[in-house]
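>>> Need the 3D shape of this:
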Amino acid sequence: MSRPLPDAVGRALAASRIVDAAPDPYVVGHWVLKAGSKVGAVSVTAPGAAPVTVRIIPKVPMARLFFLLGYSLDPRGWRDGQVDVAEHREVLPVLAHAFERQTDRAIRAGVLQGYRTTEDTALVVRGRIREAEQVRRRFGAALPVEIGYDEFTTDIPENRLLRAATERLLRLPGVPRPVRARLLHQRTRLIDVTPLVRGQRLPEWRPSRLNARYHHALHLAEAVLDGASAEHRPGGLRIDGFLFDMNKVFEDFVCVALREALRPYGGRGVLQARGVYLDEDERVRMRPDFVWYGDGNASRPLAVVDAKYKTEKKDGYPDADLYQMLAYCTALGLPAGHLVYAKGNAPHAGHRVREAGIVLHQHALDLDRSPDGLLAEVSDLAGEMAAIAPERRSQVTTVPGPV
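Sure thing, here's the model as predicted:
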């Protein structure tokens, strides 16, 4: 589509690769914008010009996008109905609304408390004396004392993540006013929690029985704080916003769903598998999206998968995808490889490579299906992979039902 834009804004959008942007050859002062794989909203401000907001709406229904995201974050606990997304058509309002609702549910019974290790200098002993620090800093003086103690407080990683995500959403353009008001209320409830400094590493948390009510909110907080956020200042320009890369959303969903669907068959599924090389000298590193290994310490690969957020064109899928999968199969010593696409003209196609005997399978998921139907497709795919996997053809006799 062609839109009037200041040249500085158009060039900033083109350089950021948020969208494909190029000057309109037919209309002066207009730029042709084309969405790529990113969805969300950004605001671009050039010196002396009013802010320009670019909103990119996903092609899949918002509820489906949110299911793909939520399932990859928490496959065993996430289901439709936890957050009402029907009233929103754009990504950022949905994410802000969902995060605020989950945060409210998490802290409704009170802000979680836990133990935090604190190191301090004091005139009285509390907890334990840090002897090495006492000698290094005080040179044998009795006071003050270098101490360390465990403090029971709300200033713990879980709450710091929630506050950081709340602050992030409050800075973004496009958050609806009612949601913004509720986010301000949540920030007030977390007022005793230390805010994160921009650029600081995110605190780590571990799921446990004690923080179970926080899990969904924390998963969404990590999504809010993920590196897909856009916040750049090239020259005198300012770009603020939030973006999801649909390539990553789809890839994460396919890999996590396959890992769960393959559990009944044994082995282990590895996302973004490491230690895979194309050459014998191990100089050409490869990173398949998903590799399914057999049981045991010396387990061998049983299947390899690459997810592509692409739809099949009239002339088929790109040949480059087949070449990539052929390289994976060759390096892993597999007789078959699987490419999974977002949409296709047929649910499955296979290509047998000449002189190699390797079969490259192309599968298409239907993202318009319900979550249960989509997971059933992934379960069927897992059954097909298990049926043709080396050393397992004689073992697989039945395919489990939908997850």
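>>> alpha carbons only for contacts and neighbour counts from here, please
Noted.
>>> neighbours of the closest residue in space to Ala261 that isn't next to it in sequence, just the number please.
What sits nearest to Ala261 in space, not counting adjacent residues and going by CA to CA, 6 or more residues apart in numbering, is Ser379, at 5.3 Å. Other residues near Ser379 number 23, with proximity taken as other CA atoms under 10 Å.
>>> Let's see this one next, to set against the first:
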Amino acid sequence: MEAAIFRQIEQFIEARETSEDAGIHDFLTLSSRRGVGKMIRVKSYVGVLQISDDVQLEILPKIHRASTVDARKAFLHMLRTLHTFSYKMFYNSTLHIDNLPIFEVFIHAYIEIIQRLVKHGLKCTYNEVEDNLYVMKGKINFSKHLQKNFVHQERFFVQYDEYNANRPENRLIKTTLHYLIKHSSSNEHVKQLRLLLRHFDHVPHSRKIKQDFNDVSLQRDMKHYELALSWANVFLQQQSFSAFQGQHDAPALLFPMEKLFESYVGHLVQQEARRTGWHINLQDNRYYLFERSFALRPDIVLTKGTRTIVMDAKWKLLSKTTSKQHQIAQADMYQMYAYAKKYNAEAVYVIYPLVEGFDVADSIQFISDDGVIVYVQFLDILENAPVVLKQSY
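Have a look, this model is predicted:
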């Protein structure tokens, strides 16, 4: 990293250490190491962060054997499976992402969303309009008519309803398009965004973004707006599941890697469960560790008749050389033991991303003195293959 860019990122972090944006420490911190010097440590968030007008930080997941291109593809692929995220936008086969920054991928997809919306047609509504006209229209506002037209008796200060596109949904989309023009680094994207804005010429900007989102009405005839507004919320209010939201103008689309990995593993197991006839519950919450206290929430519960299998996904990079526990957290094992007991599970699995030194075929298990077995498995994200259990479905 060039010294000047490093310094910009360093200043970006320092400026927020004592401000309302202190949440930046949840994913980005400064440190130092003897013999190395200053370092920027990235925690378990991935995505993009705008440092300045000319510096954008792209944080990709650390994946075994993955190049930058591979990591970017894997990130977007996992993002598709996140239920709280609008995955449909990434399924366009014409979207080439090999050399496209993540933020520009999002912009490209949003352009396509709005292009489809415009083709479908902007939704209009009736709005009350006040104007001082030379013709009578609607009804006279007598107080303003007397005030404005005492010496202009040829005019009428009137109120009338006008059918137009000035509604909160369109105001939010127009504001989003302007926002993306300001932050896009692609001349082609800026050009397409400006073309789209022509369809919103008679729509004002949103002056109260939170209020307009509260006023959004997605009735049956407005379903084609749903994806566009979901992403407007991401761009305008930075609702990208990051803890970093502050007063500085720093566009951030950041996602906790733990949630992405959980969602991705759940998606793969769900595919396998459908094929093999198992019923699957994701984020199951039927049990508590104690009576109505300390809820248990395993990522995946598989059932078939009286058989139960419980699985959890952990985005932690293990080590084969440090100890016989491979840096597996003791808390993780306590958690899996509790799952085995509460669910009376025949098998309990904890799934980690594949790292150097391990193989997906490795068999690691921990056995308690009362017979609970916890199986440890590794998922090769680049292979995009279903999780293979040690015990047959």
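>>> Can you pull the TM-score for these?
Overlay of the two chains. TM-score (TM-score structural alignment, normalised by the length of the second structure): 0.65; 333 aligned residues with a CA RMSD of 4.5 Å.
>>> where's the residue nearest to Ala261 of the first structure, which helix or strand?
Using DSSP states H and E, Ser379 of the first structure maps to helix 371-388.
>>> next one: Asp192 of the first structure
Counting by DSSP H and E, Asp192 of the first structure is part of no helix or strand.
>>> quick one: buried residues of the helix holding Ser379 of the first structure?
371, 373-383, 385-388 (16 or more other CA atoms under 10 Å).
>>> Kindly report the same for stretch 340-351 of the first structure.
Val340, Tyr341, Ala342, Lys343, Gly344.
>>> Please apply the same query to stretch 50-57 of the second structure.
Those would be Gln50, Ile51, Ser52, Gln56, Leu57, for stretch 50-57 of the second structure by 16+ other CA under 10 Å.
>>> just so I have it, where are all the strands in the stretch 151-300 of the second structure?
156-164, 252-256, 279-282, 288-290, 293-295, 300-304 (DSSP state E, counting those that start in this stretch).
>>> what's the mean gap between the last one and the aligned bit of the first structure?
Aligned to the first structure and superposed, strand 300-304 of the second structure gives a mean residue distance of 3.4 Å (mean CA distance after the TM-score superposition for the first structure).
>>> residues touching Glu119 of the first structure, list them.
Glu146, Ile147, Gly148, Tyr149 (CA atoms under 8 Å, 6 or more residues apart in numbering).
>>> can you do 7 Å?
Ile147, Gly148, Tyr149 (CA atoms under 7 Å, 6 or more residues apart in numbering).
>>> ok, it to Gly40 of the first structure distance?
Distance, Glu119 of the first structure to Gly40 of the first structure, by CA to CA, to the nearest Å: 42 Å.
>>> and if you look at Tyr293 of the first structure?
Applying CA to CA to Tyr293 of the first structure and Gly40 of the first structure gives a distance of 36 Å.
>>> Skip the chain neighbours and tell me the closest residue to the equivalent of Ala346 of the first structure over in the second structure.
Ala346 of the first structure maps onto Asp359 in the second structure when the alignment is built from TM-score structural alignment. Nearest non-adjacent residue to Asp359 of the second structure, counting by CA to CA, 6+ apart: Phe378, 7.1 Å away.
>>> again, but for Ile9 of the second structure
Per CA to CA, 6+ apart, closest to Ile9 of the second structure is Ile51, 6.3 Å.
>>> Name all residues that make contact with that neighbour.
Here Ile51 of the second structure is in contact with Ile9, Phe12, Leu57, Ala250 (CA under 7 Å, 6+ apart).
>>> just checking, which of these belong to helices?
Ile9, Phe12 (DSSP state H).
>>> Tell me which entries of the contacts of Glu119 of the first structure lie within strands.
Taking DSSP state E as the definition of strands, these contribute Ile147, Gly148, Tyr149.
>>> All the helices of the stretch 201-350 of the second structure, residue numbers only.
Taking DSSP state H, counting those that start in this stretch, the helices of the stretch 201-350 of the second structure run over residues 209-214, 226-237, 257-276, 330-343.
>>> between those helices, which one is nearest to Leu195 of the second structure?
helix 226-237 (16.7 Å; CA to CA).
>>> Quick one: distance of that closest one to the chain centre.
11 Å (CA atoms, centre = their mean, to the nearest Å).
>>> Same check on stretch 199-206 of the second structure?
That offset, for stretch 199-206 of the second structure, works out to 27 Å (CA atoms, centre = their mean).
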